[in-house]
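1. Next input, structure requested:
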Amino acid sequence: MNEVKLGLHTFGDVTVDDDGARTSDAQTIRNIVDEAVLGDQVGLAYFGVGEHHRHEFAVSSPEIVLAAAASRTERIHLGTAVTVLSSDDPVRVYERFATLDAVSGGRAEAIVGRGSFIESFPLFGYDLRDYEALFDEKLDLFARLRDETPVTWQGTQRTALENADVYPKTENGFPVWVGVGGTPSSVVRTARYGFNLMLAIIGGAPARFRPFVDLFHRSLEQFGRDALPIGIHSPGHIAETDEQAWEELYPAMEENRNAIGAERGWPPYSRLQFQHDVGPEGALFAGSPETVARKIATAVRTLGAERFDLKYANGSMPHSTLMRSIELYGTKVAPMVDDLLGRG
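-> Okay, the predicted model is just below:
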């Protein structure tokens, strides 16, 4: 199989310090830049920052944070996880990524999606009744902007464009992924526009996403497109032993899941659910380097993925703990995954 690249994702979770005190939003953002720098130093392929507009998360403008990371890194690719395209303007999104691509020396990537949170819609004046139409139309316009030639376009959710040009121009374009939670129509739409597919696997066994992978391949063929990369986004945490990783992760994840679950009607998170999630049939990649490497290799092999991005921040864990997880991911897990997949 093709080489598998390992990356990192964070939603910009507001953390606590080593004494358990809540970190300020400003310090959290500075820490995220340091985490990107460490990811670069340990040889990881990608660092993605999510966009959110609520108190649990510090980052509402990912591209600014990524530009800061670009100035202190050399090789790691930088992008989002995800950009909420539905409540943004595709022209402005494209311009921001083209600018990030320039300052990073061609290392920008975009992961766009509808997002799993809705705060941005009323914040920026969008009606949730237009949820589907907003994403459909804006993705269509974003796809046309990739050619970096004048665009004529008309829809129902924003003003029309007539022979409009967009600046700055990139030197070689930049990769675009669509984050998909697992609906067939989303997979087909991603193939139709020729974007890479990023599967958000946050519950259940990765193997259950295999039909969506097969659908993506069939759809690309039907649309007359060449094969395109498939990636996996899943949460996790790494420590020296399984027990240490689980004890570090569970309290933060329980707090985070219960806070969000109270809004969405989820049952309380439990140790029993957590132990299922970290097991072979769960979507939580948490444990020792050996445990996490085996689970990544299995998921990658099962889905034929070319990239695995670990959502390494999951609630209010200390920055020092996250840094150790990143270090182990790059120095221990990555070589083990190579060996397990027969490339070491």
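
2. Going by C-alpha atoms from here, please, whenever you check contacts or count neighbours.
-> OK.

3. show me where the protein has strands.
-> Applying DSSP state E to the chain gives strands spanning 5-10, 46-49, 77-80, 83-84, 108-113, 151-153, 161-164, 176-180, 196-200, 230-238, 285-287, 307-311.

4. can you give me the offset of the third one from its chain's centre?
-> Going back to what we said before, that points to strand 77-80. How far strand 77-80 lies from its chain's middle: 9 Å, per Cα atoms, centre = their mean, to the nearest Å.

5. before we move on, back to that, I'd like the strands of the chain laid out as JSON lines, including mean neighbour count.
-> Formatted as JSON lines, those follow (neighbours: other Cα atoms under 10 Å):
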{"stretch": "strand 5-10", "mean neighbour count": "24"}
{"stretch": "strand 46-49", "mean neighbour count": "28"}
{"stretch": "strand 77-80", "mean neighbour count": "27"}
{"stretch": "strand 83-84", "mean neighbour count": "26"}
{"stretch": "strand 108-113", "mean neighbour count": "24"}
{"stretch": "strand 151-153", "mean neighbour count": "16"}
{"stretch": "strand 161-164", "mean neighbour count": "12"}
{"stretch": "strand 176-180", "mean neighbour count": "25"}
{"stretch": "strand 196-200", "mean neighbour count": "24"}
{"stretch": "strand 230-238", "mean neighbour count": "25"}
{"stretch": "strand 285-287", "mean neighbour count": "27"}
{"stretch": "strand 307-311", "mean neighbour count": "24"}
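
6. among those strands, which is nearest residue 321?
-> Nearest to residue 321 among the strands of the chain is strand 230-238 (9.2 Å), distances taken as Cα to Cα.

7. that older thread, same list (the strands of the chain) but as JSON lines, adding distance to residue 67.
-> Formatted as JSON lines, those follow (distance: least, Cα to Cα, whole Å):
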{"stretch": "strand 5-10", "distance to residue 67": "16"}
{"stretch": "strand 46-49", "distance to residue 67": "11"}
{"stretch": "strand 77-80", "distance to residue 67": "9"}
{"stretch": "strand 83-84", "distance to residue 67": "15"}
{"stretch": "strand 108-113", "distance to residue 67": "10"}
{"stretch": "strand 151-153", "distance to residue 67": "27"}
{"stretch": "strand 161-164", "distance to residue 67": "26"}
{"stretch": "strand 176-180", "distance to residue 67": "18"}
{"stretch": "strand 196-200", "distance to residue 67": "23"}
{"stretch": "strand 230-238", "distance to residue 67": "22"}
{"stretch": "strand 285-287", "distance to residue 67": "29"}
{"stretch": "strand 307-311", "distance to residue 67": "20"}
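
8. here's the other one to compare against:
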Amino acid sequence: MELGISTFVETTPDVNTGVTLSHAERLREVVEEIVLADQVGLDVYGVGEHHRPDFAASSPAVLMAAAVPLTTRIRLTSAVMILSSADPVRVFQDFATLDGISGGRAEIMVGRGSFVESFPLFGYDLKDYEELFDEKLDLLLKLREPGKVSWSGKHRPAIPNLEIYPRPEQNPLPVWIASAGTPESAVRAGTLGLPFALAIIGNVNPSDYAMHVRLYKEAAAKAGHDVSKLPIATHSHGYVAETDELAVEGFFPSTHARTNVRAVEKGLPSYHRADYDAARSFDGALYVGDPDTVARKIIHLHEHVGITRFLLHVPHGSMPHAQVMQAIRLFGTEVAPRVREGIKRLKQA
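-> Model prediction:
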């Protein structure tokens, strides 16, 4: 069972002071967060790509590369790269470079993206949303194969029997498919035999995602892949503090503010304290509480959904850096040992 942190490198106004960090300040904070996650024994750190003022990470590979000389073991992944609006050749080269300088610790997690600002920025039409992803995933997977690449498609110039450099240290370079929970994505990932990541966020019961894992495994088995070797991850917002009360009250202000910004953008109902309290319940999608509370929820998710990796997304909205660092510290030193011991007991039962 792997445990890690994910971030979108938020730069929203602090709900208490109204101060907004510069992109440069927040990027430097994230490097410190990656270093701490490595020091406390977490397995992976993920950075999500965005192209808007309230997020600073338009180039996840470059940001994570800044932490490589300061870390020793933690894996570094996009979470996610918006492959539909990216050039797969450049994505592969960036992460092959990250893989080389990190000694084989890079991964690429790709998705369509629920934020679509990158499409007009890079000259793509949203009407091609699905087609773009399918075509570019096909190219990205071909780039992982050794030797020259010959490829042609509709949305990118053809590659006429050329080699792509640098080559990564890992062979093949890991590529995950991320999904917000559509059955089609589960079947696609399983059919391709790729690791699968589920975003479990919002007003949902995490246990309900067992259906998507079942579809994924069935598709993988049907395609002839060894299901036992396929990793399955989930990503959820959350926060760890010394007590449940400190965690609940510490995480609510930024979560409330950030969720309501998205509600306005998407034309959804406003987010209230009752929504938050429901989501932080044992059957909710927020992993907020003291180390025991958060560990029990992760163990339950492993047992009932079948995950092999859990990413805690913190912060949600902007929080004081010291609070985020303490949450990472507790997640690595207090939550992770409880989860690993709990899963060990399940296997022995």
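
9. so what number do they get for TM-score?
-> Remark: TM-score between the superposed chains equals 0.96 [TM-score structural alignment, normalised by the length of structure 1]; 341 aligned residues with a Cα RMSD of 1.4 Å.

10. closest one to residue 338 of structure 1 among the strands of structure 1?
-> Among those, strand 5-10 sits nearest to residue 338 of structure 1 (Cα to Cα), with 9.6 Å.

11. can you name the residues of structure 2 that that closest one overlays?
-> Counting by TM-score structural alignment, strand 5-10 of structure 1 lines up with residues 2-7 of structure 2.

12. The matching stretch: average distance to aligned residues in structure 1?
-> When structure 1 is overlaid, stretch 2-7 of structure 2 sits 0.5 Å from its aligned residues on average, using mean Cα distance after the TM-score superposition for structure 1.

13. and residue 221 of structure 1, which of the strands of structure 1 is closest to it?
-> Nearest to residue 221 of structure 1 among the strands of structure 1 is strand 196-200; the distance by Cα to Cα comes to 14.0 Å.

14. Now that closest one on structure 2. Mean distance?
-> Compared with structure 2 after the fit, strand 196-200 of structure 1 shows a mean deviation of 0.5 Å (mean Cα distance after the TM-score superposition for structure 1).

15. tell me what that strand is packed against?
-> Judged by 3 or more Cα pairs under 8 Å, 6 or more residues apart in numbering; DSSP states H and E, the packing partners of strand 196-200 of structure 1 are strand 176-180, helix 184-193, strand 230-238.

16. In TSV, list the ones you listed along with distance to residue 98 of structure 1.
-> Compiled in TSV, those are given as follows (distance: least, Cα to Cα, whole Å):
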stretch	distance to residue 98 of structure 1
strand 176-180	12
helix 184-193	19
strand 230-238	22
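
17. Which one, of these, ends up nearest to residue 116 of structure 1?
-> Closest approach to residue 116 of structure 1 among those (Cα to Cα): strand 176-180, 10.4 Å.

18. which helices and strands does the closest one pack with?
-> Contacts defined by 3+ Cα pairs under 8 Å, 6+ apart place strand 176-180 of structure 1 against strand 108-113, helix 184-193, strand 196-200.

19. Next, the mean deviation of that strand compared to structure 2.
-> With mean Cα distance after the TM-score superposition for structure 1, strand 176-180 of structure 1 averages 0.9 Å from its match.

20. So what touches that strand?
-> With contacts defined as Cα atoms under 8 Å, 6 or more residues apart in numbering, strand 176-180 of structure 1 is touched by 81-82, 109-113, 186-187, 190, 195-200.

21. Residue 65 of structure 1 is nearest to which of the strands of structure 1?
-> strand 46-49 (8.1 Å).

22. Relative to the whole chain's centre, how far out is the closest one?
-> How far strand 46-49 of structure 1 lies from its chain's middle: 7 Å, per Cα atoms, centre = their mean.

23. How about stretch 277-293 of structure 1?
-> Remark: stretch 277-293 of structure 1 is offset 18 Å from the chain centroid, using Cα atoms, centre = their mean.

24. Onto which residues of structure 2 does that stretch map?
-> With TM-score structural alignment applied, stretch 277-293 of structure 1 matches the range 279-295 in structure 2.

25. now do stretch 52-67 of structure 1
-> The counterpart of stretch 52-67 of structure 1 in structure 2, using TM-score structural alignment, spans residues 50-65.

26. pretty sure residue 328 of structure 2 is touching residue 36, no?
-> Yes. Using Cα atoms under 8 Å, residue 328 of structure 2 is in contact with residue 36, at 7.3 Å.

27. Neighbour count: the two, which is higher?
-> Taking other Cα atoms under 10 Å, residue 328 of structure 2 and residue 36 do not tie; residue 328 has more neighbours (27 against 19).

28. aligned partner of the more buried one in structure 1?
-> Looks like residue 328 of structure 2 aligns to residue 326 there (TM-score structural alignment).

29. Distance of the closest residue to its match other than its chain neighbours relative to residue 127 of structure 1?
-> Nearest residue to residue 326 of structure 1, sequence neighbours excluded (Cα to Cα, 6 or more residues apart in numbering): residue 39, at 6.4 Å. Remark: distance between residue 39 of structure 1 and residue 127 of structure 1 (Cα to Cα, to the nearest Å) = 38 Å.

30. And those two? Which one has more around it.
-> Between residue 39 of structure 1 and residue 127, counting by other Cα under 10 Å, residue 39 is the more crowded of the two (24 against 11).

31. ok, now which ones touch that one?
-> Counted by Cα under 8 Å, 6+ apart, residue 39 of structure 1 has contacts 8, 47, 76, 326, 327, 330.

32. For the last one, list the residues it contacts.
-> Right, the one you point to is residue 330 of structure 1. 39, 42, 43, 44.

33. ok, of those residues, which come out buried?
-> Neighbour-count burial (16 or more other Cα atoms under 10 Å) applied to the contacts of residue 330 of structure 1 gives 39, 42, 43, 44.
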